[in-house]
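Peer 1: How does the following fold in three dimensions:
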Amino acid sequence: MAQITLPQAAGGTERYTLAPPSRFAPTHAPSPIRTVYAAAHVVADPRALNEPWRVPAVDWDATLAFRRHLWGLGFKVAEAMDTSQRGMGLDWSNAAELIARVLAEAKTVEGADLACGAGTDQLDPNAIGTLDDVIRAYEEQIAHVETHGGKIILMASRALCRVAKGPDDYLAVYSRLIRQCRGKVILHWLGEMFDPALAGYWGSREFQPAMAAVLTLIRDNAAKIDGIKISLLDAGKEIEMRRKLPDGIVMYSGDDFNYAELIAGDEHGFSHGLLGIFDPIAPAAAAAFARLEAGDKQGFHAILDPTVALSRRLFEAPTQYYKSGVVLLAWLNGFQDHFRMIGGAESARGILHYADLFRLADRAGLFTDPERAARRMGHLCALNGIA
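Peer 2: Presented below is the predicted three-dimensional model:
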């Protein structure tokens, strides 16, 4: 059994013994009963990160290989979303290249599917004047995605949140955009815990009036909407809205705290998934969905519930820094050769946080090679002064 010395929150260290290698298969058929998108991270290129805080540098080969890993496990990919550090290091020019490259790659992989985030992050936040500025920015990104054959996820916009005067402005902007899109779109409600600049989205800081505005938008444009992803980290709010959606409109859970219970569902229905946590737990999640398909809800929870404990630590406040934990786990599992991120974002969390993620990932059975994971985590501990 692999062992490692890890720091403890109360001080000192412990000698930790890892569990056996992951039992989860590295490939899997797509789930026939749930539509699941994994919001995927990008792999930085540390040799090109000459100015890591200012100039993004992406390892395109490793980034594309990780998408093939997710497709091989039956997931759809939610591309160029906040998990890819969109708005936190990955600028629009790089996001546009990411979208083009991944859509081209998908054409070479049987069964590969994805949807791409279209937003307004090319705008200078200090030069946003009108709703028309926001609309033109959205239109530019929508056109780019559709030119390359992609489906649209209408991302929440910091610029729109800044200039909108109330719910009617959101309805006017989104309705215009939805009508222009070639196919059905996925709406994206990202809570302020993921991005403080989105506080008051849909025209209110209160859930009920904000939900009312979104439901009006969905009812008025139902023929062009696939579903909505909400990331509010509140199971009750997601369930309440899910039960009010018109027929044919899908709820995609973005709740990285409560996804197991929300996807399992209740007597009134269930959520599908569009989650950043699916990036590091994809093999376990795929196995869990197979148990759910077989009618074994207990088996589903036995696999997925341990990943929830990991996810709650990974997405803890300040939640927007969760990307560092996602990339840590990709490194520990051999999907990249380093623990460096665009924008130097690996510095966003401390070694105690990373040590807890290591323990929780091990307990969830996620390490395919425990010796490698322990060796790499040992290097990180050493860099933080832990012998």
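Peer 1: all contacts plus neighbour counts: C-alpha atoms, from now on.
Peer 2: Will do.
Peer 1: Show me the strands in this protein, by range?
Peer 2: 3-7, 13-17, 36-39, 76-79, 114-118, 151-154, 185-190, 225-231, 250-253, 272-275 (DSSP state E).
Peer 1: now the fourth one, how far from the chain's geometric center?
Peer 2: Averaging C-alpha coordinates over strand 76-79 and over its chain gives two centres that are 9 Å apart (Cα atoms, centre = their mean, to the nearest Å).
Peer 1: Nearest approach to Ala373 belongs to which of the strands of the chain?
Peer 2: strand 3-7 (9.6 Å; Cα to Cα).
Peer 1: what's in contact with the closest one?
Peer 2: With contact meaning Cα atoms under 8 Å, 6 or more residues apart in numbering, strand 3-7 is reached by 13-18, 351-352, 355, 374-375, 378, 381, 386-387.
Peer 1: circling back to that earlier point, select, out of the strands of the chain, the one closest to Ala285.
Peer 2: The nearest among these, by Cα to Cα, is strand 36-39 at 9.7 Å.
Peer 1: Sequence B follows; please return its structure for comparison with A:
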Amino acid sequence: MGALRLLAADGAVADAPLNDSGGYSRPASALQSRVAYAAAHVVPKVHADNTPGQPADIDWDSTLAFRRNVYSWGLGVADAMDTAQRNMGLDAAATRELIARSAEVAREEGGSVVVGVNTDHVLESHISLDAVIDAYKEQLHFAEEQGAGPVLMASRHLARVASSADDYRRVYRTVLDSATVPVVLHWLGTAFDPELAGYFGADDWQTASAVLLDIIGENPDKVAGVKMSLLNAESEISVRSQLPSADSGQGVRMFTGDDFNYVSLIGGDQIPSSASTARDLAESTGTSHEQAVQSATTRELGGPARGHSDALLGAFAAITPVASAAIQALDAGDPARYLEILGPTEELSRQVFAAPTFYYKTGVAFLAWLNGHQPAFQMVGGLHSARSLPHLSRIVELANASLALEQPELARERWHGMLRLNGVDA
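Peer 2: Alright, predicted model coming up:
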């Protein structure tokens, strides 16, 4: 298919073969083995003043078409989350409009949508605990009115004012008591937002997770799930093992938000941790990668699954067809195929979410542009400038390697045009 020009950090250029797409098929029916949401981004108008500090001016046709595409692959949409640039370009008015429009599209497409609920419409930086509760309730009830499932996001206001774990218990207890539908609780780590240090009343995850579990235990009928975004598989597995199970009649799902370790977390405790497991096995035994995937999976499955996480991931907005195909493989009872499909994407996701992690939205939008889901590589708040050209080149390289380029020729054309625009021969 031709060559793909790549740019290294030292300015050196090299060529790599352009791969075909994965050729994945949309599911004929709903995905069964996992619940999966793609945390979607927003697309700005190309001609609008979406510069830093300006209100978001959104291309609604492209933004909502992206969500329709996610639904067509059998995934749900998580909207108005941090992937949509909340607190990084998406203002309060645009957030409300996004929630209303996205909920309407979900009804039209028969898709599942959950939306972020926060306190970030309040302009003051420091407010009382009662004001935090009121702000949460205002956004919660708006989400409920739109018919969208609420995701109770971590609040910067609460992080600033809370002086103890009991303050978190009080706020969440009161807000959950007012909810008319079960909500998902979102624990966002400091890699994504440094202002959330000490959330749930402690800096270490062991102490903080005990508070989170207390909150769930006090309100089991009001909590549908937990989304953990700490980029720490150990903490997620620990909390997951302590959640009320479906057998209790009040099951609480674990939705992984770990864009570094999602392959093993979604696959289950007995799935090899990533494609590197199979790669290491192939190197040590001299077998092919395909044989090693099968061997590693067989060796470690060996018995009934001990648990898994569902998914609510920004990464899945970047690799929607691949994610769908992998879950379809689990539906078909083929964990080796799951690992073969999804395993290589983890390295891509780690590049997209590399430090400073909160700029990962740039990589999500960049891949959406490469894959033809938006007309230009632009973002609200001018955030498309947040990553370097070599960083983006590595995303191109890994997306090509993991078969995440949906239209490879289009992606190459757009990428090479971007290189030329920046004075790189392509």
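Peer 1: about what we covered before: reformat the strands of the first structure as TSV; add mean neighbour count and distance to Asp305 of the first structure.
Peer 2: Below are the strands of the first structure laid out as TSV (neighbours: other Cα atoms under 10 Å; distance: least, Cα to Cα, whole Å):
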stretch	mean neighbour count	distance to Asp305 of the first structure
strand 3-7	20	24
strand 13-17	13	21
strand 36-39	26	17
strand 76-79	27	22
strand 114-118	26	26
strand 151-154	26	28
strand 185-190	22	23
strand 225-231	23	19
strand 250-253	27	16
strand 272-275	26	15
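Peer 1: and these as TSV, adding distance to Pro370 of the first structure?
Peer 2: Shown next, in TSV, are these (distance: least, Cα to Cα, whole Å):
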stretch	distance to Pro370 of the first structure
strand 3-7	9
strand 13-17	10
strand 36-39	24
strand 76-79	27
strand 114-118	31
strand 151-154	37
strand 185-190	35
strand 225-231	32
strand 250-253	31
strand 272-275	25
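Peer 1: hang on, isn't Gly265 of the first structure packed against Gly273?
Peer 2: No - at 11.7 Å, Gly265 of the first structure does not count as touching Gly273 under the criterion of Cα atoms under 8 Å.
Peer 1: what's Gly183 of the first structure in contact with, if anything?
Peer 2: Here Gly183 of the first structure is in contact with 151-152, 224 (criterion: Cα under 8 Å, 6+ apart).
Peer 1: got JSON lines for the residues you listed, with distance to Arg182 of the first structure too?
Peer 2: Formatted as JSON lines, the contacts of Gly183 of the first structure follow (distance: Cα to Cα, whole Å):
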{"residue": "Lys151", "distance to Arg182 of the first structure": "8"}
{"residue": "Ile152", "distance to Arg182 of the first structure": "9"}
{"residue": "Lys224", "distance to Arg182 of the first structure": "9"}
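Peer 1: what about the closest residue to Gly307 of the second structure other than its chain neighbours, how many neighbours?
Peer 2: Once flanking residues are discounted, Gly307 of the second structure sits nearest to Gly268: 5.5 Å by Cα to Cα, 6 or more residues apart in numbering. Residues near Gly268 of the second structure, counting by other Cα atoms under 10 Å, number 20.
Peer 1: got it, and Lys224 of the first structure?
Peer 2: Counted with other Cα under 10 Å, Lys224 of the first structure comes out at 19.
Peer 1: now swap in Ala376 of the second structure and tell me
Peer 2: With other Cα under 10 Å as criterion, Ala376 of the second structure counts 17.
Peer 1: what lines up against it once you look at the first structure?
Peer 2: When the first structure is aligned by TM-score structural alignment, Ala376 of the second structure is paired with His338.
Peer 1: Next one: its match from Arg47 of the first structure, what distance?
Peer 2: 11 Å (Cα to Cα, to the nearest Å).
Peer 1: what do you get for Leu198 of the first structure?
Peer 2: 34 Å.
Peer 1: Of these two, give the one with the bigger neighbour count.
Peer 2: Between Leu198 of the first structure and Arg47, counting by other Cα under 10 Å, Leu198 is the more crowded of the two (21 against 9).
Peer 1: my guess is that one meets Gly191, correct?
Peer 2: Yes - at 6.7 Å, Leu198 of the first structure and Gly191 qualify as touching, with contact defined as Cα under 8 Å.
Peer 1: about what we covered before: ok, the residue nearest to Gly307 of the second structure - contacts?
Peer 2: Contacts of Gly268 of the second structure by Cα under 8 Å, 6+ apart are 305-309.
Peer 1: Filter those down to the buried ones.
Peer 2: 308-309 (16 or more other Cα atoms under 10 Å).
Peer 1: Save the contacts of Gly268 of the second structure as TSV, and put in distance to Thr297 of the second structure too.
Peer 2: TSV is the format used below for the contacts of Gly268 of the second structure (distance: Cα to Cα, whole Å):
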residue	distance to Thr297 of the second structure
Ala305	12
Arg306	14
Gly307	16
His308	15
Ser309	18
